[in-house]
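Trainee: no FASTA, just this:
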């Protein structure tokens, strides 16, 4: 369990108001919507796949490894499936490190976003399981809100999707806690191809 002070700390780090720039990225969702692969009726399945088999699970494993003190910085960068995803994780990681140094007086290096987050968890001695669950819920919220900006998706349906994916976040967090780096892998071919197509969109809202 997170103590009240710890809960406030993690909630602040994952808040949309914390200036890491997550709103600028969609992890290829924009390209998926543009090609017709994602619509309001299939968005939940898309995000579910990302959480279980894609960037969600991978980033959760990297976060856990970094929180345990493992050096996974180069691995995290190498695992980025596209230039957009690499830019996303490095820029968000740099912004997170900068904010932690400036607002929390923490000596944090730059790096991939989940790695810096894991290092911050280790530095503050936070319990890992609830942090990973909240981290995955934050990713879920980011992708669903991106879907709202790309499609006619109402607020109530968006919140229902986030709520229904809550148990998935809990399940994936448990798997990540029990997994080592040698068990990292993804199998989200549609999302990966969309991420590769994202940079070639003539008109786009998101950077990845």
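Mentor: Nice, thanks for sending it over. In this text the structure is predicted, and so the values were computed from the model without any measurement.
Trainee: okay, CA-based contacts and neighbour counts for the rest of this
Mentor: Noted.
Trainee: quick check: the residue positioned nearest the centre of the chain vs residue 106, distance?
Mentor: When C-alpha atoms, centre = their mean is applied to the chain, the residue found nearest the centroid is residue 139 (4.1 Å). The span separating residue 139 from residue 106 equals 24 Å under the rule C-alpha to C-alpha, to the nearest Å.
Trainee: circling back: before we move on, which element is the residue nearest to the centre of the chain in?
Mentor: helix 128-150 (DSSP states H and E).
Trainee: quick one: contacts of that helix?
Mentor: 1-2, 10, 14, 22-23, 25-27, 29-30, 33, 40, 43, 47, 51, 56, 60, 63-64, 67, 121, 153-155, 158, 161-162, 165-166, 169-170, 173-174, 177 (C-alpha atoms under 8 Å, 6 or more residues apart in numbering).
Trainee: can you tell me which of those residues are buried?
Mentor: With neighbours counted by 16 or more other C-alpha atoms under 10 Å, the contacts of helix 128-150 contain buried members at 10, 14, 22, 25-27, 29-30, 33, 40, 43, 47, 51, 56, 60, 63-64, 67, 121, 153, 158, 161-162, 165-166, 169-170, 173-174, 177.
Trainee: alright, now check it against this:
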């Protein structure tokens, strides 16, 4: 007997799989090559254990990602879906202006360009939107928002994909730099996953007047990482 899939279910399935694709560490945008200052924190003995790495990443999730990038992605998804070119440009400029070191800015630019190239060879985003993104100096959150907006998934689901992709990359950075075993990495990922919904709630409650990017310890560590003698990661 043939199995039939209702159109609504088929659309949901396609949307979910697209978000899983975007969250995958295998997406060829280079996320695996960045530690977002975790490597510098290890080098300066601020992080030395599984519990220390877990606490560090939980703080980064709530104090950095939720208050900045997740909020940008949420607003940018809406802007892409409503053809709000001015809003998209404003959000992209905000990301560029609030990266507090050259490494962190290079990361968002490189990942943004790589995702733009991925979109050129993908069938979800419209050609006009891709050209609009290319006309900017695309940042990763805004490029991700375009890719996610094309899935037609709810904004919250888009943020879940973004946050989980970040968490997986950061856990792998912790495993390599602390170093830790795979079981320790899974425990850290479990802790991050449990906190991601609350971080998303925070991000969704922010607007242009309350969104912020103020993580002085990360900025200092990033500057130190630029001249660190031995490095595995690009940030």
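Mentor: That came in fine, so what should we check first? If you're wondering where the values come from, they're calculated on a predicted model, not measured in any experiment.
Trainee: on that earlier part again, ok, now how distant is the residue nearest to the centre of structure 1 from residue 94 of structure 1?
Mentor: Relative to residue 94 of structure 1, residue 139 of structure 1 is positioned 17 Å away (criterion: C-alpha to C-alpha).
Trainee: residue 179 of structure 1 too?
Mentor: Shown here: residue 179 of structure 1 relative to residue 94 of structure 1, a distance of 26 Å by C-alpha to C-alpha.
Trainee: from the chain's centre, how far out does stretch 184-201 of structure 2 sit?
Mentor: For stretch 184-201 of structure 2, the distance between its averaged C-alpha position and the chain's averaged C-alpha position is 14 Å (C-alpha atoms, centre = their mean, to the nearest Å).
Trainee: repeat for stretch 93-106 of structure 2
Mentor: 14 Å.
Trainee: corresponding residues in structure 1 for that stretch?
Mentor: Counterpart in structure 1 of stretch 93-106 of structure 2, with TM-score structural alignment as the criterion, is residues 74-87.
Trainee: which position in structure 2 aligns with the residue nearest to the centre of structure 1?
Mentor: Under the alignment defined by TM-score structural alignment, residue 139 of structure 1 is paired with residue 166 of structure 2.
Trainee: residues in structure 2 matched by the helix or strand harbouring residue 30 of structure 1, start to end?
Mentor: According to DSSP H and E, residue 30 of structure 1 maps onto helix 29-34. Alignment of helix 29-34 of structure 1 against structure 2: residues 38-43, by TM-score structural alignment.
Trainee: residues near residue 226 of structure 2, how many?
Mentor: For residue 226 of structure 2, the neighbour count with other C-alpha atoms under 10 Å is 16.
Trainee: about what we covered before: check which helices and strands the helix holding residue 30 of structure 1 sits against.
Mentor: Packing partners of helix 29-34 of structure 1 (3 or more C-alpha pairs under 8 Å, 6 or more residues apart in numbering; DSSP states H and E): helix 128-150, helix 189-198.
Trainee: distance of the residue nearest to the centre of structure 1 relative to residue 157 of structure 1?
Mentor: Spatial separation of residue 139 of structure 1 from residue 157 of structure 1 under the definition C-alpha to C-alpha is 17 Å.
Trainee: go on, residue 79 of structure 1?
Mentor: Here the criterion is C-alpha to C-alpha. By it, residue 79 of structure 1 lies 32 Å from residue 157 of structure 1.
Trainee: go ahead and report the secondary structure state at the aligned partner of residue 196 of structure 2 in structure 1.
Mentor: Residue mapping for residue 196 of structure 2 onto structure 1 gives residue 169, with TM-score structural alignment as the criterion. The local conformation at residue 169 of structure 1, judged by DSSP: H, G, I helix; E, B strand; the rest coil, is helix.
Trainee: hmm, residue 49 and residue 169 of structure 1 touching each other?
Mentor: No. The pair residue 169 of structure 1 / residue 49 is not scored as a contact, 11.4 Å apart, by C-alpha atoms under 8 Å.
Trainee: thinking again about what came up before, following the helix holding residue 139 of structure 1, which helix or strand comes up?
Mentor: helix 155-164.
Trainee: list the helices and strands that following helix packs on?
Mentor: Contacting helix 155-164 of structure 1 under the criterion 3+ C-alpha pairs under 8 Å, 6+ apart are the following elements: helix 128-150.
Trainee: now the helix it packs on on structure 2. Mean distance?
Mentor: Once the two are superposed, helix 128-150 of structure 1 sits an average of 1.1 Å from its aligned residues in structure 2 (mean C-alpha distance after the TM-score superposition for structure 1).
Trainee: how far does that helix sit from its chain's centre?
Mentor: Helix 128-150 of structure 1 has its average C-alpha position 6 Å from the chain's average C-alpha position, going by C-alpha atoms, centre = their mean.
Trainee: buried set for it?
Mentor: Of the residues in helix 128-150 of structure 1, 128-148, 150 count as buried by neighbour count, 16+ other C-alpha under 10 Å.
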